[in-house]
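S.K.: Sequence plus predicted model, see below.
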Amino acid sequence: MFKPLMSCLLLILPSLVWASADNSSEQAKVEPAKLPDQYTFNIGGFYANSDSYMVVTNPKNGGTFPLDFEDDLNLKEKQFLPFFEFTYSFNQRHNIYLDWKSLHRTAQSPSIEKDFQVTIDDTVYDVEAGISLRTTLDLDILRLGYGYDFIQGSNYIVGASIGLHTMFVKTAFEGNIGICVPNSELAKYCDEVISTPRVVDNSVTAPLPDIGLYGIYEFSPGWVFKAHAQYFALKYNKVKGSLIDVRAIVETKISDEWSLTAGFNYYEVDVDYEQTLSVLEQDVNIADYNINYSFTGPMISVQYTF
């Protein structure tokens, strides 16, 4: 938790320093003009350096190991991703926002180097080394939140936010994959397999909370620096997850309604969950899975406000 908190402080500190400086001047003592309600649409792209893996089971010894989607399954590490953001600002200090990020990747691996085993919908799937495997990993993140500007000046804003985010994850494997039917002695009967051409797992997380800080500073007419840091961590029953979102951008107006933005974003999602099967009215632990997605890179967008 220390890392994201430090990121928050480092990003918001400049805004607090600027706010303090302005407060010491006569100009900052004047209340900012009342702002009208605004709707803002922001559409852009994000050049991401992705790192994603899943901890899977070794079918030979029952141990677990990380299966890297980029190194082991040939998914692209660098890719241009779309994003969409909508913000409604009202009553001078209040903001409601909705944003969406998407990462869809598919790759063909001519020859898998490692045996691994995954469990989907109470069925165990064995993937043997040496086969050709087509892998799909699609991730969409939808977030809804509320922000409040608790400090306002003539050319700066500092606020706090709280929100909920939901992840839609699709994992697909296509190749000569074995199906292992669960039994009371699961490991013993896993050699009784039936080939299947495609295995698909569609997972949706429950809405999970995140909190954050943000700062806005107009350092020159028509030029604005914006930064935010959001963090979330939760452990509930068999699920544990975290999210870190740190962003710094510069926005420039090209007209009263249109703006261009450019900046840098660090975004990491980490979800752990325990896989179990129900066998003879008892839960059998298959493996503890970890799915990690990390996006780091520059971003650009076009923004429309009215």
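M.R.: Cool, the structure landed. If you're wondering where the values come from, they're calculated on a predicted model, not measured in any experiment. Residues are numbered from 1 along each chain as shown.

S.K.: drop to CA atoms for contacts and neighbour counts, all remaining ones
M.R.: Will do.

S.K.: Please, where are all the strands along the stretch 201-306 of the chain?
M.R.: 208-220, 223-236, 239-253, 258-279, 282-305 (DSSP state E, counting those that start in this stretch).

S.K.: The first one: which residues count as buried?
M.R.: Applying a neighbour-count criterion of 16 or more other CA atoms under 10 Å, one finds 208-218 buried in strand 208-220.

S.K.: try this one side by side with the last:
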Amino acid sequence: MTFGSKCMQAGAAALLAAALTPALAADAPEDDRYSLSLGAYFVSRTNGTIRLDRTVGGIVTIGTSIDWERDLGGETSMTVPRLDGYFRFAPKHRMDFSWYKIDRGGLIVSQRGLDFGDVTFPPGSTLDSELNTETLKATYTYSFYRAPEIETSLSVGLHVTRMDASVRSSGGGLAESNSVTAPLPVFGFRLDYAFTPKWWMRSKYELFFLDSADEYQGALSDFTIAVEHHTFKHVGFGFGLNRSSLDIEVQDPDQRGAFSSVLNGLMLYVTVR
């Protein structure tokens, strides 16, 4: 199944949910003007590829698609801080945000030659590498149905990822690095449901697909499901699962390349509201 088909199915599911939700419902009291969740993001599995092309005199030479784990011996699990939250400025309108930063390192004796930007690393090189990504999401969320025990919403916003990659040959004097920031529009669907007054299930799915643009092409999907316990009046605790995938190709005249990443992780956090 193609990503485009997944996008169509997700959109159809969101429209169906909207159609099946009662059209008329009383707004819940404005007792959650804001929410701030801070915790740990335990990334249990991450992998991806990076590619940096070479451009000389307007002629582009496609670089090697470098597998982070296989070719660079990169880390595939780590624990990082994560921040999520929202501010509700009207009963059915709010702004959501998320932030996390993942720094990964790798060390390996290369088994094949790698073309990365203007540098070719020969087989047998001892490669020291870094791949750092910082993600910031900001979305406007509209709740088309909101009651004390359930809230269903649609969202639109920006998913901004900054990627810094570097590869160095120990003792060989070869080094290459690159940085790129990709702001991508995202669309999403969210469902929050209270099993009891204190136990809540929270889920959201965000996606983006762009196959033709001046500088960026790519696809993104991000799914989160979590359970929260409102232990105290303004403080609670939660845990959940997150899976995120990003494929992006950059066709800027000054730099060309591609980056893909898949993250699977567990979230543990404290929420204040």
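M.R.: Okay, I see it. Because the structure is a prediction, the values reported are computed rather than measured.

S.K.: ok, back up a step: output the strands of the stretch 201-306 of the first structure in TSV, with distance to V193 of the first structure appended to each entry.
M.R.: Below are the strands of the stretch 201-306 of the first structure laid out as TSV (distance: least, CA to CA, whole Å):
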stretch	distance to V193 of the first structure
strand 208-220	37
strand 223-236	34
strand 239-253	30
strand 258-279	18
strand 282-305	17
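
S.K.: Indicate which one of these is closest to G45 of the first structure.
M.R.: Comparing the strands of the stretch 201-306 of the first structure against G45 of the first structure with CA to CA, the closest turns out to be strand 282-305 (5.7 Å).

S.K.: The one in the first structure that sits across from R162 of the second structure in the alignment in helix, strand or coil?
M.R.: Here R162 of the second structure is matched to F168 in the first structure, going by TM-score structural alignment. At F168 of the first structure the chain is in strand, as set by DSSP: H, G, I helix; E, B strand; the rest coil.

S.K.: which of the buried residues of strand 208-220 of the first structure lies closest to K235 of the first structure?
M.R.: The closest of the buried residues of strand 208-220 of the first structure, once distances to K235 of the first structure are taken by CA to CA, is L208, at 10.5 Å.

S.K.: Return the set of buried residues in stretch 203-212 of the second structure.
M.R.: 203-209.

S.K.: and L16 of the second structure, that's in a helix?
M.R.: Yes - under three-state DSSP, L16 of the second structure sits within a helix.

S.K.: Which residue is the nearest non-sequential neighbour of the one residue sitting closest to the centre of the first structure?
M.R.: In the first structure, the C-alpha nearest the mean C-alpha coordinate belongs to V269, at 4.6 Å (CA atoms, centre = their mean). Spatial nearest neighbour of V269 of the first structure, chain neighbours left out: L243 (4.6 Å); criterion: CA to CA, 6 or more residues apart in numbering.

S.K.: Mean deviation, the lengthiest strand in the second structure versus the first structure?
M.R.: Counting by DSSP state E, the longest strand found in the second structure is strand 126-147. Here the mean offset of strand 126-147 of the second structure against the first structure after fitting is 0.8 Å, by mean CA distance after the TM-score superposition for the first structure.

S.K.: matching residues in the first structure for that strand?
M.R.: So strand 126-147 of the second structure sits over residues 132-153 in the first structure, by TM-score structural alignment.

S.K.: circling back to that earlier point, may I see the buried residues of strand 208-220 of the first structure arranged in TSV, with distance to G159 of the first structure as well?
M.R.: Shown next, in TSV, are the buried residues of strand 208-220 of the first structure (distance: CA to CA, whole Å):
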residue	distance to G159 of the first structure
L208	21
P209	17
D210	15
I211	11
G212	9
L213	6
Y214	5
G215	6
I216	9
Y217	12
E218	15
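
S.K.: Go through those residues and say which is closest to V199 of the first structure.
M.R.: Closest to V199 of the first structure, out of all of the buried residues of strand 208-220 of the first structure and judged by CA to CA, is L208, at 27.2 Å.

S.K.: What separation do you get for the closest one and R143 of the first structure?
M.R.: Distance of L208 of the first structure to R143 of the first structure, given as CA to CA, to the nearest Å: 9 Å.

S.K.: which residues are in contact with both of those two?
M.R.: Counting by CA atoms under 8 Å, 6 or more residues apart in numbering, the contacts common to L208 of the first structure and R143 are 164-166.

S.K.: For those residues, pick the one with the most neighbours.
M.R.: Tallying neighbours with other CA atoms under 10 Å puts H165 at the head of those, with 20 neighbours.

S.K.: right, and that one touches L144 too?
M.R.: Yes - applying CA atoms under 8 Å as the test, H165 of the first structure and L144 come out as touching, 6.3 Å apart.

S.K.: Looking at the buried residues of strand 208-220 of the first structure, spot the one nearest E85 of the first structure.
M.R.: Y214 (15.4 Å).

S.K.: Kindly state which residue of the second structure is aligned to the closest one.
M.R.: So Y214 of the first structure corresponds to R190, using TM-score structural alignment.

S.K.: Report the separation between the residue lying closest to its match once chain neighbours are set aside and P185 of the second structure.
M.R.: For R190 of the second structure, ignoring the flanking residues on the chain, the nearest one in space by CA to CA, 6+ apart is K204 at 4.2 Å. Per CA to CA, K204 of the second structure is found 16 Å from P185 of the second structure.
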